[in-house]
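In: Here is my input, please return the structure:
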Amino acid sequence: MTATESSGSVDAESAPAVPVVDGIRAAIADGEFVPDQRLVEADLSERFGASRASVRTALVQLTSEGLVERVQNRGARVRAISLAEAIEMTEVRMALEGLCAAKAAERLTDDNRDQLRGIGSAMQAAVAAGDLLGYSEQNKELHALIRALGGQTTARAILERLRGQNVRHQFQLAMQPGRAAASLPQHLEIIEALCAGDPDAAEAAMRSHLRSVIDTLPDVAASRPRRFNAL
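Out: Next up is the predicted model:
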């Protein structure tokens, strides 16, 4: 292969890799690709209109992110996580999301407060209507907004990766009977502490909320298959 051909090959393989990575990641996050599902390169290549080499590159990246695992002689599949792993990830979230909440409390504008209270009202309406999917979406939006408002880029990057690994498990938790009603006052407490500009209270409220998530995980595990989707 000539130098020109080699350079062209690298460009062709690397250019589509980003959208392929994003597409597979989104399909895992949305639960379209489920735990232990095989990820066949030919199928992914056809779906995303990318070369097999680009798909392979994307799977390598997603393996490094913990979303995919490669099994010898069996190819790639969506990684599943154990209950113990889910608990460990949530313990890390307690520390980092608590930090983000504390920092966010010191940075809020009036528009930010309106955003937070708007999400709180939407969460209350969803619980009142029994709309678990709507509540789950508002829950996700609230946590994402707090991470963004905290301005702690390192913590945010780590949390985004953990969310990617745990998104399916978080969805299962949200669908657990009675969970939305139990977590609603916890989220409202976080919102009020943030809006009051109290970093200590915001961090404590976030940590308390995530501690309740940890306490609920065994019940979720008992009602679902033995392993969670690696979100």
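
In: C-alpha only now, for contacts and for neighbours.
Out: OK.

In: who's in contact with the nearest residue to Ala148 once chain neighbours are set aside?
Out: Spatial nearest neighbour of Ala148, excluding adjacent residues (CA to CA, 6 or more residues apart in numbering): Arg156 at 7.3 Å. By CA atoms under 8 Å, 6 or more residues apart in numbering, the contact list for Arg156 reads Cys100, Arg147, Ala148.

In: Can you tell me which of those residues are buried?
Out: Buried members of the contacts of Arg156, counted by 16 or more other CA atoms under 10 Å: Cys100, Arg147.

In: so can I have CSV of the contacts of Arg156 showing distance to Ser6 and secondary structure?
Out: Formatted as CSV, those follow (distance: CA to CA, whole Å; DSSP: H, G, I helix; E, B strand; the rest coil):
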residue, distance to Ser6, secondary structure
Cys100, 45, helix
Arg147, 42, helix
Ala148, 41, helix
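
In: which among the contacts of Arg156 gets closest to Arg211?
Out: Nearest to Arg211 out of the contacts of Arg156 is Cys100 (CA to CA; 16.1 Å).

In: I figured the closest one hits His143, correct?
Out: No - using CA atoms under 8 Å, Cys100 is not in contact with His143; the gap is 9.7 Å.

In: Let's see this one next, to set against the first:
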Amino acid sequence: MRESKTTTILNQLKKDINEGVYSPNEKLIENDLANRFETSRNTIRNVLSLLEKDNLVSIVPHKGAKVTALNTKDIINLLEVRAELEGYVFQKVTPLLSDDEIKKMSEIYKQMVENIEENNLQNHSGLNQSFHEVVYSKCDNTVAIGIIRDLKNQLSKYNFKTILIPGRKEATLIEHKNLLEAVKSRDGALASQRAKEHIFSVRDTLLDYNDYLNH
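Out: Here you go, the predicted structure:
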């Protein structure tokens, strides 16, 4: 079934925001977007309202829309909640993973290494997502997974900039390697610890470079 014009524009703008085409705090001008997508301003308003529901855009009456930016407190809150939930999910799911699922995680990790070695950072965020999704898809607590995905969605626009920070691409490989080793050993407690360490490392990076990430 062919998707609607609104859905097409919505998905493209989500992609653009998440990949940094539009920066945090950047204004989204209705006329410019209407011209870009060859559609009406009313359609653009509907799309912007949907983006606001996803916390990707902030709309101020009489002033228009801009890409949502997170302050330091927001980042701490989002990532500390995510760390606890990731720890819970990895502890719950790790002992249940099949050999094929662990093999899939290993293959994704190998691709992450290859991409970073080749400095092909554009694909890193997607591979990172796929690595964690293997575990999420095995978890029967859909409430926890829904919250994690919402938290990740709010931070997604920072992902590409984060991997560009000096030392971050090397750190993320070490963190995922440690997490994968815990998963391979089927040690839920260790996987939980490693998952939390990974998210807290992301938190610390975002805090250290918060000014850079919001420009």
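
In: a helix runs through Pro35 of structure 1, doesn't it?
Out: No - looking at Pro35 of structure 1 with DSSP: H, G, I helix; E, B strand; the rest coil, it is coil, so not inside a helix.

In: What about the aligned residue in structure 2 for it, how many residues nearby?
Out: Counting by TM-score structural alignment, Pro35 of structure 1 corresponds to Pro24 in structure 2. By the criterion of other CA atoms under 10 Å, Pro24 of structure 2 has 21 neighbours.

In: still on that earlier bit, out of the contacts of Arg156 of structure 1, which is nearest to Ala12 of structure 1?
Out: Distance to Ala12 of structure 1 across these (CA to CA) is lowest for Ala148, with 34.1 Å.

In: Which helix or which strand is home to the residue nearest to Ala148 of structure 1?
Out: helix 153-174 (DSSP states H and E).

In: Look up the average distance of that helix to its aligned counterpart in structure 2.
Out: With mean CA distance after the TM-score superposition for structure 1, helix 153-174 of structure 1 departs from structure 2 by a mean of 2.0 Å once superposed.

In: now the contacts of Arg156 of structure 1 in JSON lines, with distance to Pro185 of structure 1?
Out: Below are these laid out as JSON lines (distance: CA to CA, whole Å):
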{"residue": "Cys100", "distance to Pro185 of structure 1": "20"}
{"residue": "Arg147", "distance to Pro185 of structure 1": "20"}
{"residue": "Ala148", "distance to Pro185 of structure 1": "22"}
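
In: Could you check how far the residue nearest to Ala148 of structure 1 is from Ala204 of structure 1?
Out: 18 Å (CA to CA, to the nearest Å).

In: what sits against Arg52 of structure 1?
Out: Counting by CA under 8 Å, 6+ apart, Arg52 of structure 1 makes contact with Glu41, Ala42, Ser45.

In: what residue of structure 2 takes the place of it?
Out: Match for Arg52 of structure 1 (TM-score structural alignment): Arg41.

In: residue contacts, Arg194 of structure 2?
Out: Gly87, Glu175, Asn178, Leu179, Ala182.

In: In strands only, show me these.
Out: In strands, judged by DSSP state E, none of those are found.

In: Need the residue closest to the centroid of structure 2.
Out: Ser156 (3.6 Å; CA atoms, centre = their mean).

In: counterpart of it in structure 1?
Out: Aligned by TM-score structural alignment, Ser156 of structure 2 pairs with Val167 of structure 1.

In: so the longest helix anywhere in structure 1 versus helix 153-174, what angle?
Out: The longest helix of structure 1 (DSSP state H) is helix 199-223. Angle, helix 199-223 of structure 1 to helix 153-174, by axes from the mean of the first three to the mean of the last three CA atoms, to 10 degrees: 40 degrees.

In: for whichever helix or strand comes after helix 199-223 of structure 1, packing partners?
Out: Next helix or strand after helix 199-223 of structure 1 toward the C-terminus (DSSP H and E): strand 228-229. In terms of contacts (3 or more CA pairs under 8 Å, 6 or more residues apart in numbering; DSSP states H and E), strand 228-229 of structure 1 is packed against strand 80-81, helix 153-174.

In: Name the residues of the longest one that come out as buried.
Out: When you say that, I think you mean helix 153-174 of structure 1. Buried residues in helix 153-174 of structure 1, counted by 16+ other CA under 10 Å: 155-156, 159, 162-174.

In: Where do the helices of structure 1 begin and end?
Out: Going by DSSP H, structure 1 shows helices at 3-14, 17-29, 41-48, 52-64, 83-105, 110-129, 132-150, 153-174, 179-195, 199-223.

In: could the ones you listed be laid out in TSV, adding distance to Arg70 of structure 1?
Out: Listed next are these as TSV, based on distance: least, CA to CA, whole Å:
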stretch	distance to Arg70 of structure 1
helix 3-14	20
helix 17-29	15
helix 41-48	12
helix 52-64	7
helix 83-105	18
helix 110-129	39
helix 132-150	29
helix 153-174	15
helix 179-195	34
helix 199-223	24
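
In: So for Asn229 of structure 1, which of these sits nearest?
Out: helix 153-174 (5.3 Å).

In: Report the angle between that closest one and helix 17-29.
Out: 40 degrees.

In: Just give the number of residues close to the aligned partner of Asp114 of structure 1 in structure 2.
Out: Aligned counterpart of Asp114 of structure 1 in structure 2: Lys103 (TM-score structural alignment). Neighbour count for Lys103 of structure 2, taken as other CA under 10 Å: 13.

In: One more: the one 3 residues further on?
Out: Burial of Ser106 of structure 2, expressed as a neighbour count using other CA under 10 Å, amounts to 18.

In: What residues does the nearest residue to it once chain neighbours are set aside make contact with?
Out: Distance criterion CA to CA, 6+ apart; nearest residue to Ser106 of structure 2, sequence neighbours excluded, is Leu180 at 7.2 Å. Leu180 of structure 2 makes contacts with Met105, Ser106, Ala191, as judged by CA under 8 Å, 6+ apart.
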